[in-house]
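Colleague: this one's structure only:
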């Protein structure tokens, strides 16, 4: 009897912990269920163009602590490609793939939900995003690592800010959700934290900055890339779009530093952490969470529980419909943001 063949892909931005998921899926799938695995390269481009590689236990040895993904990733959207869905279905059939495990964020899993609900493809989802903005799961792997990297950067910038008595603006990732900014800003002792969920008043920001200088300490301002001024729109370097229609963010930190310098007369500089936040070795927590997600994803395949995503709720890994998990973003509660406001200024 032929062993069942399972496909695996990683889509969207790379993220610490992706390799841990792949390793767990393959190890358990081969050892306990006798499955065969094929990895599709570069996200949805792999099944779209039938570009794949065999995955077995030797192929996943030693990848647990590695950042990035051995399968590669991309923001390819088969829903926007002519005959894209037909090509994906035909290529999965040609490879004799009976089920597909999709590891990704809102966009990648959104495609997975369409394939499962509208086209009958056997899909299991694994949530991945450093922004931690997927609903239905308490945490996504990669977030803990990103917060740790941002916090360390803020810690280091305090000494430079105080040595030169200048304002340092730290721009972190966060398109629609300010979880990284909030967690790293609070942990790093920032004096101002700006998030996409709460439009900011530039005059209030400058007042907090000025207040900080009266204490003989220099201020650190942490701003999420998607944060917006009360009387303006997104600050962008350019308006180019990716294949999912998203503008490429970055620029609010530099804009904010110039505004602060202009309005307060204090020297201000910007540090954009950018891709540093999602590169490199995953934290112990992210390795643990990613591994558990992988183990439970292959169990969902074994059970034939398709159209579901594995999720962390409390300390338990549960299954939820992929469509429900991507229906809305998990954003910062205004009450939580207000809670940390005591440290501003």
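Modeller: That came through fine. Computed from a predicted model, the values in this text were never measured in an experiment.

Colleague: only C-alpha atoms for contact and neighbour calcs from this point on.
Modeller: Noted.

Colleague: so where does residue 180 fall, helix or strand?
Modeller: Using DSSP states H and E, residue 180 maps to helix 179-187.

Colleague: Who are the packing partners of that helix?
Modeller: helix 143-164, strand 192-194, strand 220-224 (3 or more CA pairs under 8 Å, 6 or more residues apart in numbering; DSSP states H and E).

Colleague: quick check: angle from the first one to helix 179-187?
Modeller: Computed with axes from the mean of the first three to the mean of the last three CA atoms, to 10 degrees, the direction of helix 143-164 lies at 50 degrees from that of helix 179-187.

Colleague: okay, now the one to match up with it:
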């Protein structure tokens, strides 16, 4: 006998989304497939929503490329790195190859008859998403970036995996440093925020950590290295790609004019090596990890976290809470308006607990401007 749907149930189902698209933008990141899985399976099971995958980020909207994702498509992808629907970090709809394609993006959105679009990305992707909401697109953002620099959220997925990779590299470089009595420099990603360098530096037992938030005095760094060489005969220095010396400039690897993020940082590790060679007698080696930090399988934490974020985003879509981004605060998931995260960067504050831990342990940051916070008061010692 066929099941009978009550009028109330029928009205409830008719109010649920019927077609929702998913897009991954910006650089690839461990956990993207887990987030896609979390969004898609939650919507499929809760509301029988049809899921559309936009191929290669916003470029798929510009070039009108998409495909329907089945439940099977979204199975078996949890542990995979990269993104099953592709991404692109130069396809800004508002300025792609010198032209504004935003109206065409909105037309394709309408032709696909989408109830909503879930965008998974960092500040660049979510900033584009915010601008697209002004054209009438219903958007929910999911915070992804290894840099952990997105506003309003305590953490982004991909960060834990990146820190784990850098920590493993430091562990391996330490054995070389110990064996050859060298200063080993490790350059990390992070753009203009030092979250990866700070966390991996502590996890890897670095003696000096140089971050973009505080320009360094090379003499203070050299003093810390020489002191360490005198007692342990090797030293580990972790430097974020956006770090710079006092009265100096950040190192730029290349400039890509048609990219939402035209300035590509890199090279500070080699520059630091040259600077330290003038102030110490030790052999120095510099290693730049580069894209190794963002590739491969995500950690168990990032698999769970990305899945939680994706499922929460799906619930926002079901409840028609659009034009917002999922965030984590106090170990709880919540949401904020997209305009709160758009066009902003979250840097390390001076009272960050992990930074304060590093200062308490005597780790050098190349500056005298940082002070350890007293546990008994809100004042710095």
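Modeller: That came through fine. Since the structure is predicted, the reported quantities are computational estimates derived from the model, not experimental observations.

Colleague: Quick check: TM-score for this pair?
Modeller: Between these two chains, after superposing, the TM-score reads 0.96 (TM-score structural alignment, normalised by the length of the first structure); 344 aligned residues with a CA RMSD of 1.6 Å.

Colleague: Please name whichever of the helices and strands packed on helix 179-187 of the first structure is nearest to residue 232 of the first structure.
Modeller: Ranking these by proximity to residue 232 of the first structure (CA to CA) places strand 192-194 first, at 14.4 Å.

Colleague: That closest one corresponds to what range in the second structure?
Modeller: Aligned by TM-score structural alignment, strand 192-194 of the first structure corresponds to residues 208-210 of the second structure.

Colleague: And that stretch against the first structure, how far off on average?
Modeller: Compared with the first structure after the fit, stretch 208-210 of the second structure shows a mean deviation of 0.3 Å (mean CA distance after the TM-score superposition for the first structure).

Colleague: Can you show me the strands along the first structure?
Modeller: 5-10, 36-40, 52-55, 99-104, 123-127, 167-172, 192-194, 220-224, 268-272, 308-313, 316-321 (DSSP state E).

Colleague: Distance to residue 135 of the first structure and mean neighbour count added to the ones you listed, as JSON lines?
Modeller: Formatted as JSON lines, those follow (distance: least, CA to CA, whole Å; neighbours: other CA atoms under 10 Å):
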{"stretch": "strand 5-10", "distance to residue 135 of the first structure": "19", "mean neighbour count": "26"}
{"stretch": "strand 36-40", "distance to residue 135 of the first structure": "26", "mean neighbour count": "23"}
{"stretch": "strand 52-55", "distance to residue 135 of the first structure": "30", "mean neighbour count": "17"}
{"stretch": "strand 99-104", "distance to residue 135 of the first structure": "13", "mean neighbour count": "25"}
{"stretch": "strand 123-127", "distance to residue 135 of the first structure": "10", "mean neighbour count": "29"}
{"stretch": "strand 167-172", "distance to residue 135 of the first structure": "21", "mean neighbour count": "28"}
{"stretch": "strand 192-194", "distance to residue 135 of the first structure": "21", "mean neighbour count": "26"}
{"stretch": "strand 220-224", "distance to residue 135 of the first structure": "19", "mean neighbour count": "28"}
{"stretch": "strand 268-272", "distance to residue 135 of the first structure": "27", "mean neighbour count": "19"}
{"stretch": "strand 308-313", "distance to residue 135 of the first structure": "9", "mean neighbour count": "24"}
{"stretch": "strand 316-321", "distance to residue 135 of the first structure": "10", "mean neighbour count": "17"}
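
Colleague: Mind putting these into a markdown table with distance to residue 242 of the first structure?
Modeller: Converted to a markdown table, the strands of the first structure look like this (distance: least, CA to CA, whole Å):
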| stretch | distance to residue 242 of the first structure |
| --- | --- |
| strand 5-10 | 17 |
| strand 36-40 | 21 |
| strand 52-55 | 24 |
| strand 99-104 | 16 |
| strand 123-127 | 20 |
| strand 167-172 | 20 |
| strand 192-194 | 25 |
| strand 220-224 | 20 |
| strand 268-272 | 21 |
| strand 308-313 | 25 |
| strand 316-321 | 26 |
